[in-house]
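Chemist: Predicted model and sequence follow; I will ask about them next.
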Amino acid sequence: MRVRKLEQNRGWAMTVAAGILKPTLLAATSRTWIDGEKIPATGGCIVVLNHISHVDPLLSAHFVYDHGRLPRYLAKSGLFTNKYLGGFLSSAGQIPVERLSRNAIGAYDAAVKAIAEGECIVIYPEGTLTRDPDLWPMKGKTGAARIALATGCPVIPVGQWGAHEVLPPYTKKPLLVPRKNIVMKAGDPVQLDDLLAMPQGPETTAQATDRIMDAITAIVADLRGETPPAERFDPRARGVREIGNPHDVARRTRRTRKRKPSR
């Protein structure tokens, strides 16, 4: 496992975060980093990953940081409402996103600007934890593809596995014993050159999104040693809510069934 020295100026917020989080992650997990040097050492780029646990951002930040880049995230705007946390996140270069609102366009503009300034943006194209029952990457949203097509920057796919054993999806209690191994592997840049030369529109963006998700899925399949589903899970097509815990409906249904009928 090779690591690359960080050349960027971290700033006070990143220095504090790295000083607290990195030793904690080193103590709580073991790591297998593969091909992280494929993340460009300099210049604007996008790192895209599959999303299987709420602890993913901390672990992917560790991966990106260990390979010489400061990760910039598109973070939920609600995190910025607290004066102190919001100030910390802003100082760390994180970008607020107002999901399901017209203001989401502001996050797109901010991400494009960050790329132009040479930043490394980390994006989970699925937009939320995967709803696939077996935790395979599901159908992606178009944000990463739109930013990539607007900037022409490299898009580096990263597959990861193991975070769900540290903090299973939709749970709050981490499972730290026994110590879990986190595996992350970077792939070659997603080939989008032909799409950059085409007129931009929904069809082009959809093709770019599919290529990004295909690249991530291929790496995850390699890490798991398994074959992914022939058709990617699509929450909208399955009638699954895109926000919140998808298991909540099942829990409410079970509770209702247990109630005795009134007389």
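Modeler: It's in.
Chemist: CA only for contacts and neighbour counts going forward, please
Modeler: Noted.
Chemist: Show residues contacting stretch 31-47.
Modeler: Residues from elsewhere that reach stretch 31-47 (C-alpha atoms under 8 Å, 6 or more residues apart in numbering): 1-4, 63-64, 67-69, 114-123, 144, 148, 153-158, 181-188.
Chemist: Second structure follows, compare the two:
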Amino acid sequence: MTRRPPERRAGVVIDLAQLVLRPLSRLLAPPTWIGAENLSVQGAAIACGNHAGPWDAIAYGHLLQAHGIAPRFLAKSSLFAVPVLGALLRSSRQIPVARGSARTADALSAAEAALGRGELIMLFPEGTYTRDPDGWPMRARLGAARLALRSGAPLIPIACAGSREFWRPRAALPRPRRPLTLQVGEPFAVVRAPGESEKQAAERVTAELMARITAMLAGIRGEQPPAAVHDPRGDHHRPEEGRP
């Protein structure tokens, strides 16, 4: 194997953590990876996946690290306040997002800086676990699209099936030996169309991104997604907007 370029190196914390997490992942939730060759992009990129349960960060991180990419997530800031975990997240250069506050822009600035260094960052466009009753991706927020439009970095859609069955949100413990399947789609670049505002472009790009993720998830599950995407803006419980 060739030595990783600096922008793909994970650092000591993740290198040590993977000694435990990678065999644990294979034991508890054996993964199948499809299309992982699409992760071999050079330079800055934005990987985006659906978010169904507590194991997702481990599942996506395992996929990235196994293919030579430092897992660099945008994660909710409350995790950084947890003793020990917060120190590990900071030392491994994860990016905190203060949801529902004026400091959300700080996360986008930190993400732009990481992209400027040629890194690949990973985020969940939905902003929290999906609240679709059948686990399909819900209407996403615009952060990933805005980052792609501003930086020129391509978007890489990833679909993950099985994590909700393995560990349901708010469940105390997982149900071991539930297999996961992750499919990586082709990277695609985005630009603003003539006469299009930044918000209009972000909305269009977000819709395309989530359509690609949903189509891959439908293929993995062998099911038809709902005709109408769940819109979380009508939910009383909205942690992605600071309303837990």
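Modeler: All right, it came through fine. Note that the coordinates shown come from a computational prediction; the quantities given were computed from them, not determined experimentally.
Chemist: I'd like to know which of the contacts of stretch 31-47 of structure 1 are buried.
Modeler: 63-64, 67-69, 114-115, 119-123, 144, 148, 153-158, 181-187 (16 or more other C-alpha atoms under 10 Å).
Chemist: Among those, which lie within helices?
Modeler: Per DSSP state H, helices hold the following members of those: 63-64, 114-115, 144, 148.
Chemist: Relative to W136 of structure 1, which of those residues is nearest.
Modeler: A144 (18.6 Å; C-alpha to C-alpha).
Chemist: thought the closest one was touching D210?
Modeler: No - with contacts counted by C-alpha atoms under 8 Å, A144 of structure 1 stays clear of D210, the gap being 11.0 Å.
Chemist: give me the number of residues near A228 of structure 2?
Modeler: By other C-alpha atoms under 10 Å, 8 other residues sit near A228 of structure 2.
Chemist: Which residue of structure 1 is paired with it in the alignment?
Modeler: Counting by TM-score structural alignment, A228 of structure 2 corresponds to E231 in structure 1.
Chemist: Validate this expectation: its match resides in a strand.
Modeler: No - using DSSP: H, G, I helix; E, B strand; the rest coil, the assignment for E231 of structure 1 is coil, not a strand.
Chemist: Which helix in structure 2 has the most residues?
Modeler: helix 198-221.
Chemist: mean deviation of that one from structure 1?
Modeler: Superposing on structure 1 and averaging over aligned pairs (mean C-alpha distance after the TM-score superposition for structure 1), helix 198-221 of structure 2 comes out at 0.9 Å.
Chemist: Give the other helices and strands that that helix contacts.
Modeler: Secondary-structure packing of helix 198-221 of structure 2 (3 or more C-alpha pairs under 8 Å, 6 or more residues apart in numbering; DSSP states H and E): helix 143-151, strand 155-161.
Chemist: mind listing what's buried in that helix?
Modeler: For helix 198-221 of structure 2, burial by neighbour count (16+ other C-alpha under 10 Å) applies to 198, 201-207, 209-210, 212-214, 216-218, 220.
Chemist: ok, residues contacting it?
Modeler: 49-50, 136-137, 139-142, 144-146, 149, 155, 157-161, 181, 183, 185, 190-193, 224-225.
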